[in-house]
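>>> Only the shape, not the letters, is given here:
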């Protein structure tokens, strides 16, 4: 089932999410719905707060990015083949490498894309949908998507990394999003 995406301005996007246990009600259905919602919205990642669930759960499919690189971009992320993965109760263990810019966007903040600087690598501890524990290091565009979705479960948004002047310049557009004065080709819910 395709779920509505929560728009900028909704309180749930600013909450630090809670851990869940294997007996979380309807977990597999929720994960399936998140995948379906993410793909229907043309996203590469989706965090539970974006569907109004303040829990530490996100899904990413960075294979989509890697598989659709232009010919001149093929060598941009050496060794990064992309992943399709569920992350539950994730915690960042370490970051390393130079910070690099990439124009990020967000399904909860439609029609705004801005350069955000993030480190090259992230080491993250998490459990998968079977609650099997993992600790892995990711780099390149996959690390970027993980950082972005991880921020959602920490109550942060990519616009929080922008300089104050840039945020002021975006204020009216952000206000329009929070008031529902935008059109997107996927279901959204707006702050009341």
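Yep, it's here. What you see is a predicted model, and the numbers here were worked out from it, not measured in a lab. Numbers count the residues shown, from 1 in each chain.

>>> From now on I want contacts and neighbour counts done on CA atoms only, so please keep to that.
OK.

>>> Please point out which parts of stretch 91-99 sit buried.
91, 92, 95 (16 or more other Cα atoms under 10 Å).

>>> gap between residue 169 and residue 7?
Distance, residue 169 to residue 7, by Cα to Cα, to the nearest Å: 19 Å.

>>> repeat for residue 170
Distance, residue 170 to residue 7, using Cα to Cα: 15 Å.

>>> which one of these two has more residues nearby?
Shown here are residue 170 and residue 7; by other Cα atoms under 10 Å, residue 7 has more neighbours (27 against 13).

>>> contacting residues for the more buried one?
Residues near residue 7 by Cα atoms under 8 Å, 6 or more residues apart in numbering: 50, 107, 108, 109, 177, 178, 188, 189, 190, 191.

>>> how about 7 Å then?
Counting by Cα atoms under 7 Å, 6 or more residues apart in numbering, residue 7 makes contact with 108, 109, 177, 178, 188, 189, 190.

>>> Next one for the comparison:
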């Protein structure tokens, strides 16, 4: 397993649409494992491949509480089959939008189809926090961040703060060519 660097907004790579994987093979399983390790150490409850610079339709989630046995979900090529008319509001955050949270309204219940880590097609009905997390991570696959669901004013305030924090952060040393 390897830790992967998490891309932080604003970054144009987070706005790109990811491509489907042909199959869940050893390479994709390794990516899923690396993503889970990265997510657990961040710490977070979900991570999408574009957040670690891989433009493939792969997401991982784990809603287990601290001290509980991990219950990771690994999804490739997830697609929504159905969403409820009923909405739910959750205060969302994101590893690519650190230290910022906002209420986001999404369908309360969903049905999703995906390939699991064994390349088997699975259909899953989800509600509550799990439904919200799946939709949040699926948004990343289409280049959408949770802040894109906010008003332009709120989104721009958060983006300005993130840009200011990026500029203030120490830059890694670079070797110079002669």
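Arrived safely, thanks for sending. This one's a predicted model, so the numbers in the text were calculated from it and none came from an experiment.

>>> Put the buried members of the contacts of residue 7 of the first structure into a ChimeraX selection.
Per 16+ other Cα under 10 Å, the buried members of the contacts of residue 7 of the first structure correspond to this ChimeraX selection:
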select :108,109,177,178,188,189,190
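
>>> Out of the contacts of residue 7 of the first structure, which are shared with the second structure?
Here is what carries over to the second structure from the contacts of residue 7 of the first structure, by both residues aligned by TM-score structural alignment, their matches' Cα atoms under 7 Å: 108, 109.

>>> hey, where'd the strands end up in the first structure?
Counting by DSSP state E, the first structure has these strands, from start to end: 5-6, 45-47, 57-61, 84-96, 100-106, 109-118, 121-127, 133-139, 188-189.

>>> can you redo those as JSON lines with distance to residue 157 of the first structure?
Supplementary listing: the strands of the first structure in JSON lines, determined by distance: least, Cα to Cα, whole Å:
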{"stretch": "strand 5-6", "distance to residue 157 of the first structure": "13"}
{"stretch": "strand 45-47", "distance to residue 157 of the first structure": "11"}
{"stretch": "strand 57-61", "distance to residue 157 of the first structure": "14"}
{"stretch": "strand 84-96", "distance to residue 157 of the first structure": "16"}
{"stretch": "strand 100-106", "distance to residue 157 of the first structure": "8"}
{"stretch": "strand 109-118", "distance to residue 157 of the first structure": "9"}
{"stretch": "strand 121-127", "distance to residue 157 of the first structure": "18"}
{"stretch": "strand 133-139", "distance to residue 157 of the first structure": "20"}
{"stretch": "strand 188-189", "distance to residue 157 of the first structure": "17"}
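
>>> which residue ends up closest to the midpoint of the first structure in space?
The first structure has residue 149 as the residue nearest its centroid, 2.8 Å off, counting by Cα atoms, centre = their mean.

>>> Report the contact partners of it.
Neighbouring residues of residue 149 of the first structure by Cα under 7 Å, 6+ apart: 45, 46, 47, 58.
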